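Asks: sequence and predicted structure are below.
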Amino acid sequence: MSSTSATSSSISLASLFSRALSSLSSSLHLPASDPAAQSSLQSAVTDLKILSSRVNDLGLFSDNEAVDDLSTRDAAYMLVDFVWGEAAGRVAANGRDERITRLQQSELHLRIFLNHLKSYSLISECDQYLFAKSIPADFASRRDVKIKQFKAEKELRSQIAALLPTETTSDIDLFAKLIDLPSSYDEDQARELTFKVLRLAHVQCQAQLRSIGEELELLRMAPPDEPQAPPDEKRTEDDGTWRLDRINQVLTDVNGPLLDPQGRPLRPFTLLPSNTSSVAADRQRLQAQVFRPGHRLPTMTIEEYLAEEQRRGNIISGGGAASENAPTSKEQLQLDTEMDGTAFAEEREEEQRRKDEDWAVWTEANPKGAGNRRNKG
């Protein structure tokens, strides 16, 4: 056993999990290609691997248990596989095949996390139907599903924020605070908070699995990585065939060959008509090049020029009677709220309500004539 493994096995599960979350959090604040970020990710993956092994050895979770048999402190360690899946998917890969392997490892741990939630029936059927189903292909249904998912996640986050004693900056910070809840924290609130955080991780897990599936599909359709050439076949400084400045030497030889044995051009050339052997054809071609207008001829019609200027946005449009008869922003907002039965109308109605509420608050704080006191107090 290495010294790192021995040290990790001697500390508590909570300390080990907190260290892994801290390493993962520090990597998220750096570019993915930064060596420091990759080093933090590898450290987090190592700790999570040891932590998962210790959780399995302790038998914290069992398919034969019900949710009432699950300890509140133990339930938080369901997040180990979820965090491991997140970290494994962020580790840099060299090439297509290694990236596919990383994604498959990430998918495996995320599905283990989902199996734990399913085993203890921690996710309601409504949430399973909303977040686990595939996104529809048509735009209207996709937009409706996205709005419902966003509202459900927003409500869940607000409920978690109400139960937490302090504010969190990210989901990783939320997991860390869940692990380090003080012993004086109310047991019922701690259990409710833990289950809601697991539901939030379920939402993130389903989104991550969809993203992994799409990326795996693209990678499997991509061509395989090209094998690297042996060292003796690589270009060397003594090999001048690849140097660009070698072309200049060929250009000076106008009587040399036009193409190399592989069919690549060695110098510039001009394509001439097929009947250039005729003297009359040569005379006519040269005459067309000499006797031409001294000024530049137009390259497009006026209609084409105006169409191009309009495409670039250089022509002002609008105004007149059509602009005068168009509804104002306030009138358009009122019209939008009258579209009953649509999500767009609900959003516009909520916007109208906020504007009316803001106006009522302002008028109450600034009564009529309050700004014209003439220094009378």
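Replies: It's in.

Asks: going by C-alpha atoms from here, please, whenever you check contacts or count neighbours.
Replies: Will do.

Asks: just to check, S40 is in contact with H29?
Replies: No: assessed by CA atoms under 8 Å, S40 is found out of contact with H29, at 10.8 Å.

Asks: ok, structure two:
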Amino acid sequence: MADNDASLAQVFQRAETLFLSLQTSALASNSDEFQAKVTESIKGFERSAGMVRQLSLFSENEFMEDIKYYLGELLLKRVSQNRLSDLSVSKEHFDHFLLQCETHDILTAPDKKYLEQLIADTPRDAATRRGEKIARFKREKEMRTQLGEFNRILGTTSSGYEGELSSELEDQYRDFVLLHLQYAIFQTMEQLVGIQQEVEMLKQMQERKAAEGLNDTRTSDRSRDDARDGRVDSTIWNATGPLMDPKGRPLRPFVITNKRTEMMNGVFRPGHSLPTMSIEQYIDQEIERGNFLSGGTEEPKKKEVDDNDELGLEAETIKARNWDDFKDDNPRGMGNRGGNIG
């Protein structure tokens, strides 16, 4: 069957099958094969949207939710040269999807509360955010399990169903469609958080690159000015003249210091001069200069006179007598002030 002859249901289900296969694909997201499937699925959903409008099967408030959700998801998977544009369009699809779900009263109370928190950017403590993440993780796991069970019962792998349904399966299929939409709502709100974070990151990167490009331009301009002005070699700088000429170009080398840091160092500097060397270094230096004599600290032993040395014994006797005479003539304290008063 040619693509032009395919029905709306066939076009939609083919695009949806491709999308679901991408969700569990082992291919690298930036591989050619993966990106080809992304592009094909996007074209399928865009064609489905065009067929809905052309055939006037639904009003603007009816059942375009699925297509908007899928397009929003696929644009996040696409690798392009303008990521910010894809993020912006993806957010528009998600916003439209949530608006239609709210119009049809499909949003649950927990989803409405969570959406209001996202819109208001309500600050929450770490424990609250952690509890919310755990609860939403459990809910996502539960919905995945239920969707798998519905697919098993209905014998389908997508949200659509071709053919007649028995009366006993009609109610289950209705619950399946509603659960599918609730799961899409859940994923949409998670993706909106990710889009906001990625947009902020990409804008910061653009600002940084723009600043770096401006600096590179300024550097290049300075280099051209130097070459044009014939800047001289550093060996013939004027060491005593002014720092800069009237145009602001430096005329001699100088060092830019942080005055605030210099003042802080002066304020918190100790009042006394800090030592420039250790005690061991000082002693080593004095020894090298010859200001310290090496040797032991013990007093020299008194030389004893031999008993057979009569001259030596006589000299020692005379020395002892003279010392006794000196002590008699000079009592202790004689030289102190006021020591002889009395």
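Replies: Arrived safely, thanks for sending. Small disclaimer: the values here were computed from a predicted structure and weren't measured.

Asks: S40 and H29 of the first structure: which is more packed in?
Replies: S40 (21 against 9; other CA atoms under 10 Å).

Asks: the second structure: which residue goes with that one?
Replies: When the second structure is aligned by TM-score structural alignment, the residue opposite S40 of the first structure is K37.

Asks: which residues does the spatially closest residue to its match that is not a sequence neighbour contact?
Replies: Nearest non-adjacent residue to K37 of the second structure, counting by CA to CA, 6 or more residues apart in numbering: L18, 6.6 Å away. Residues near L18 of the second structure by CA atoms under 8 Å, 6 or more residues apart in numbering: K37, V38, E40, S41.

Asks: what do you get for L117 of the first structure?
Replies: I123, L198.

Asks: what lines up with it in the second structure?
Replies: In the second structure, L117 of the first structure lands on C101 (TM-score structural alignment).

Asks: please apply the same query to E217 of the first structure.
Replies: Under TM-score structural alignment, E217 of the first structure pairs with E200 in the second structure.

Asks: quick one: residues contacting its match.
Replies: Per CA under 8 Å, 6+ apart, neighbours of E200 of the second structure: none.

Asks: so where do the helices sit in the stretch 51-200 of the first structure?
Replies: Listed in chain order, the helices of the stretch 51-200 of the first structure (DSSP state H, counting those that start in this stretch) span 72-75, 79-90, 96-119, 125-132, 139-163, 171-179, 187-221.

Asks: wait, doesn't D225 of the first structure sit right on E98?
Replies: No: in this structure, D225 of the first structure is not within contact of E98 by CA under 8 Å, at 10.3 Å.

Asks: ends of stretch 179-188 of the first structure, what's the gap?
Replies: Distance across stretch 179-188 of the first structure, first residue to last, is 16 Å (CA to CA, to the nearest Å).

Asks: run a quick neighbour tally on R47 of the second structure.
Replies: 16.

Asks: so who does it touch?
Replies: V11.

Asks: now for it: what does it line up with in the first structure?
Replies: So R47 of the second structure corresponds to I50, using TM-score structural alignment.

Asks: so the host helix or strand of its match versus helix 79-90, what angle?
Replies: Per DSSP states H and E: I50 of the first structure is located in helix 35-58. In terms of direction (axes from the mean of the first three to the mean of the last three CA atoms, to 10 degrees), helix 35-58 of the first structure departs from helix 79-90 by 150 degrees.

Asks: helix 35-58 of the first structure vs the second structure - mean distance after superposition?
Replies: Superposed on the second structure, helix 35-58 of the first structure shows a mean distance to its aligned partners of 1.5 Å (mean CA distance after the TM-score superposition for the first structure).

Asks: just the buried residues of that helix, please?
Replies: 37-38, 40-52, 55 (16 or more other CA atoms under 10 Å).

Asks: the helices in the stretch 251-377 of the first structure, which residues?
Replies: Using DSSP H, counting those that start in this stretch, helices in the stretch 251-377 of the first structure cover 279-290, 302-312, 320-325, 329-337, 343-365.

Asks: among those, which is nearest I112 of the first structure?
Replies: Closest approach to I112 of the first structure among those (CA to CA): helix 343-365, 35.8 Å.

Asks: which residues in the second structure does the closest one match up with?
Replies: Residue span in the second structure matched to helix 343-365 of the first structure, by TM-score structural alignment: none.

Asks: so what does that helix touch, helix or strand wise?
Replies: helix 329-337 (3 or more CA pairs under 8 Å, 6 or more residues apart in numbering; DSSP states H and E).

Asks: would you mind getting the angle between the helix it packs on and helix 343-365?
Replies: 130 degrees.

Asks: sec struct for L30 of the first structure, please.
Replies: Using DSSP: H, G, I helix; E, B strand; the rest coil, the structure places L30 of the first structure in coil.

Asks: the most centrally placed residue in the second structure and L165 of the second structure, how far apart?
Replies: Closest residue to the average C-alpha location of the second structure: M201 at 11.2 Å, with CA atoms, centre = their mean. M201 of the second structure sits at a distance of 49 Å from L165 of the second structure (criterion: CA to CA).

Asks: wouldn't N151 of the second structure be in contact with S158 here?
Replies: Yes: counting by CA under 8 Å, N151 of the second structure does reach S158; the two are 7.5 Å apart.

Asks: which residue in the first structure aligns with Q182 of the second structure?
Replies: Per TM-score structural alignment, Q182 of the second structure is aligned with R199.
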